[in-house]
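S.K.: Using only what follows, build the 3D model:
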Amino acid sequence: MIHKFLRTLAFGASLTAVLGSGAFAQSTGTAADTVITNTVSVTFDGAAAPVEGEVAFRVDRKIDLTLTSRATQETSITVSSGDPQARLGFELVNLSNAPLSFRLSVDQALGNSMVDFTEASTPTATPASGEYSIIVSTTDNFSAGSPLASGANIDSVNPGDTVYVWIVAHVPSGSAEADAQVFTLRARTTEPDTNDLVAEQRSTDPMDLNTVLVDVATQSTLTPATEIDPERDGADADQARLQVTVPTITAEKTVSVRSEDPNFDCSSLAPTPPPASDLVFIPGACIQYRISVANTSASTDATNIDITDDLPAGITFAAVSQFSSIPLGATFTSQPSQSGGTITAVIERLPPGTTASFFIRATID
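M.R.: So this is what the prediction gives:
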């Protein structure tokens, strides 16, 4: 069983968090505690009145649930080193015919290459580096979710309702390519608005309200051959993998002559016609450096890219442009600027497969 290889970071059972009804309800059958009565009536020749027989029974509680990772077997949740809000999504559905509460716990697999995360002491959607929290919502909207305090239950989930759950983790800076951690989320059914785990109860009296556990054994989404939760235990679990991909950054610098004319306004950044292709690097000429920074990774944003360019001796700084051809989704902490012969700039976020560039003008001494 896979849980023999897991270190449990369990939640206790002292606080509660009340959630409303989910937006998507599934059919779960006749509501528990419904009394169904049937009467038979018999008449015959000479009878003064019909002879009747009546019987009744109470619909018992059927305890069933599913907890499913929104990742797939083939796809890990890929994040960048230092990602402050890496999210692993799950869907929890109450398939019972009665309202239930659910107690959540988180496990992390031993032996993975990423450091184990610790639960944030105060649950939050923005945990500190190396920490995680649980966020729950009745809609598929992370921003509308509420942090789940350690020891809290998801209370009063109606039959057929779905609760959306996220494990949000702050990936430590310096995490290497392919570093990974497997999280297991487990949900246990509890009696509504209590911390008591649901237990099976059976009797022979048809008017008693019995409780029957009917949940099936489940396999991990990551490893379908591995049973992750046994049948008929009033619980379910699934797994998702958090894996770091480090963006690949390339930098290119080219130089060209804009004008050989010593009277050319090299400090002007106004558009000018393309220069002739045969211009040469003579004293007094205006030259232009073009600096391009590219994120060549397929799926990972590059963040906090610091650019420093110390201009060499033999030239005099004239001007520096802002970033041009700004790719969609790119953001900048600071545009290029010059101080003491050094050009600096900071790209806050550069999406995968995009390039940001700027140019520097100088004259040859």
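
S.K.: From here on, just use CA atoms for contacts and neighbour counts.
M.R.: OK.

S.K.: Give the buried residues for the strand or helix carrying V168.
M.R.: Taking DSSP states H and E as the criterion, V168 maps to strand 162-169. Using 16 or more other Cα atoms under 10 Å as the test for burial, strand 162-169 gives T162, V163, Y164, V165, W166, I167, V168, A169.

S.K.: and this one, so I can compare the two:
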Amino acid sequence: MKRTSRLLGAVSIVPLIALGASPALAAGTDAGTTIQNTVSVSYQVGGVTQNDQEATDEFVVDRKIDLTVAEVGGTQTVVSPGSTQQVTTFQVTNLSNDTADFGLTVDQQAGGAGAFGGTDNFDTTNTLIYVDTDGDGDWTDEVAVTYIDELAPDETRTIFVVSDVPIDQVTGDVATVILTATAYAGGTAGSQGALLATSATNTVDAVDTVLADGAGETDAQYDGAFSAADDYVVSAAALTVTKISSVIEDPVSGTTNPKAIPGATIQYCISVTNAAGSATATGVNVTDDVPTGLTYTDTNFPVSTNSTSCDVAGATGTGSYADPTVSGTLDDIAAGETRTLIFQAIID
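M.R.: Okay, the predicted model is just below:
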């Protein structure tokens, strides 16, 4: 490093005086700050005090680039198959001693362990990035971006990664997404600066750059980037539908060992069961066309819904019939529960 000084005479006392240093923040003294130091030497000749001799040195503080990206919440984002605009949240913190722009990219992990459990086995779609510019925690009032603009030293910005989930995913499927922030030069609002790299030489009177970041999820140390991962985990309903028919009565034997002859009454029971450990199924609607050769009847009871078995006595709701379709809406079906739709028809 180049230094400027003047040759001194006989040296007696050397007090050091530091001038012009900026207060240090967590990120350190601001890049571009001029650090000046003046030394003063007093002495005597023949017992007579002479004029003090001084020398001054100064240099410019260089730019140290450091950052972190952290997932927010510490848990997987639970999603449903086919759901859209599902959000994972991160925070990017500028630990540098200078304002910087940070390019943002999202990658889909290709297999391997999820960030918080399970194994990555699918990719989300239509992934976009939003920056919480107003700090209200809401991504819907922001516009999708590809970088953070003008992030000051020691400042943190919340990032929302928003994705869609394919319809065919099942409970336990995991999609791991990786957000990477990469440092670019700041200084011009509304425009992403140049990609930063460690300076090859040290220029005393100019701002050099040193990449000082750590290694993240997929990036290396001192590469001007940092990455973190989060998971989408699928919670789906696993519905099983069964349909059975029973002969209730016939015109010859009545209800005693009835047979499926013309005029006999057939009872249909459609059961919808949600497997244990599944998400609750909502908005369950059952439709069934009365087959040719049968005529719908409500002589004994109308379309009945929400029994937990094929016993109409347990029904708590009714459906409807509009030739030739029987339909009914079932209550929400939680994991391990069954709901039914029951109706009758007469053999022609």
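
S.K.: what does the strand holding V168 of the first structure correspond to over in the second structure?
M.R.: Using TM-score structural alignment, strand 162-169 of the first structure lines up with residues 156-163 of the second structure.

S.K.: Burial check on the closest residue to S199 of the second structure other than its chain neighbours, number of neighbours?
M.R.: With sequence-adjacent residues excluded and distances taken as Cα to Cα, 6 or more residues apart in numbering, S199 of the second structure is closest to T209, at 5.2 Å. Neighbourhood size, T209 of the second structure [other Cα atoms under 10 Å]: 20.

S.K.: what do you get for the one 3 residues further on?
M.R.: Using other Cα under 10 Å as the criterion, A212 of the second structure is surrounded by 19 other residues.

S.K.: go on, the one 4 residues further on?
M.R.: Burial of G216 of the second structure, expressed as a neighbour count using other Cα under 10 Å, amounts to 18.

S.K.: repeat for I291 of the first structure
M.R.: 18.

S.K.: Contacts only, for it.
M.R.: A251, E252, K253, T254, S357, F358, F359 (Cα atoms under 8 Å, 6 or more residues apart in numbering).

S.K.: Which strand or helix spans it?
M.R.: Here I291 of the first structure, judged by DSSP H and E, is contained in strand 286-295.

S.K.: I'd like the distance from that strand to the chain centre, please.
M.R.: Centroid separation for strand 286-295 of the first structure versus its chain: 36 Å, with Cα atoms, centre = their mean, to the nearest Å.

S.K.: Return the angle between stretch directions for whatever helix or strand comes next after that strand and strand 286-295.
M.R.: Once strand 286-295 of the first structure ends, the next helix or strand along the chain (criterion: DSSP H and E) is strand 302-310. If you take axes from the mean of the first three to the mean of the last three Cα atoms, to 10 degrees, strand 302-310 of the first structure sits at 160 degrees to strand 286-295.

S.K.: who does strand 302-310 of the first structure touch, helix- and strand-wise?
M.R.: In terms of contacts (3 or more Cα pairs under 8 Å, 6 or more residues apart in numbering; DSSP states H and E), strand 302-310 of the first structure is packed against strand 342-350.

S.K.: can you tell me which residues contact I159 of the second structure?
M.R.: I159 of the second structure touches T89, F90, Q91, V92, I129, Y130, V131, D132, counting by Cα under 8 Å, 6+ apart.

S.K.: Now do the equivalent of the fifth one over in the first structure against Q243 of the first structure, distance only.
M.R.: Residue mapping for I129 of the second structure onto the first structure gives I134, with TM-score structural alignment as the criterion. To Q243 of the first structure, I134 of the first structure is 18 Å away according to Cα to Cα, to the nearest Å.

S.K.: Just give the closest residue to the match of I129 of the second structure, not the sequence neighbours.
M.R.: Nearest to I134 of the first structure is I167, by Cα to Cα, 6+ apart, at 4.8 Å.

S.K.: hang on, isn't the one you found packed against I135?
M.R.: Yes. Counting by Cα atoms under 8 Å, I135 is a contact partner of I167 of the first structure at 6.5 Å.

S.K.: Find residues that contact each of those two.
M.R.: In contact with both I167 of the first structure and I135: no residue, using Cα under 8 Å, 6+ apart.

S.K.: I129 of the second structure: which element?
M.R.: Per DSSP H and E: strand 125-131 holds I129 of the second structure.

S.K.: ok, now G32 of the second structure?
M.R.: Going by DSSP H and E, G32 of the second structure is not in any helix or strand.

S.K.: What of the one 3 residues further on?
M.R.: With the criterion set as DSSP H and E, the secondary-structure element containing I35 of the second structure is strand 34-41.

S.K.: follow-up on the earlier one: tell me which of the buried residues of strand 162-169 of the first structure is nearest to I343 of the first structure?
M.R.: Relative to I343 of the first structure, the closest of these is A169; by Cα to Cα it sits at 35.4 Å.

S.K.: what's the spacing between the closest one and S80 of the first structure?
M.R.: A169 of the first structure is 12 Å from S80 of the first structure, by Cα to Cα.

S.K.: again, but for D238 of the first structure
M.R.: 23 Å.

S.K.: Kindly report the same for I343 of the first structure.
M.R.: Counting by Cα to Cα, the gap from I343 of the first structure to S80 of the first structure is 27 Å.

S.K.: out of these two, which sits in the busier spot?
M.R.: S80 (24 against 17).

S.K.: my guess is the more buried one meets T248, correct?
M.R.: No. With contact defined as Cα under 8 Å, S80 of the first structure does not count as touching T248 (11.1 Å).

S.K.: Please enumerate the shared neighbours of these two.
M.R.: A302.

S.K.: What are the boundaries of the helices in the stretch 51-200 of the first structure?
M.R.: Using DSSP state H, counting those that start in this stretch, no helices are found in the stretch 51-200 of the first structure.

S.K.: All the strands of the stretch 51-200 of the first structure, residue numbers only.
M.R.: All strands of the stretch 51-200 of the first structure, identified by DSSP state E, counting those that start in this stretch, fall at 51-58, 61-63, 65-69, 77-79, 86-94, 100-109, 118-119, 131-137, 146-147, 152-157, 162-169, 180-190.

S.K.: elements contacting the fourth one?
M.R.: Based on contacts counted as 3+ Cα pairs under 8 Å, 6+ apart, the elements that strand 77-79 of the first structure packs against are strand 86-94, strand 235-244.

S.K.: Brilliant, that's me finished.
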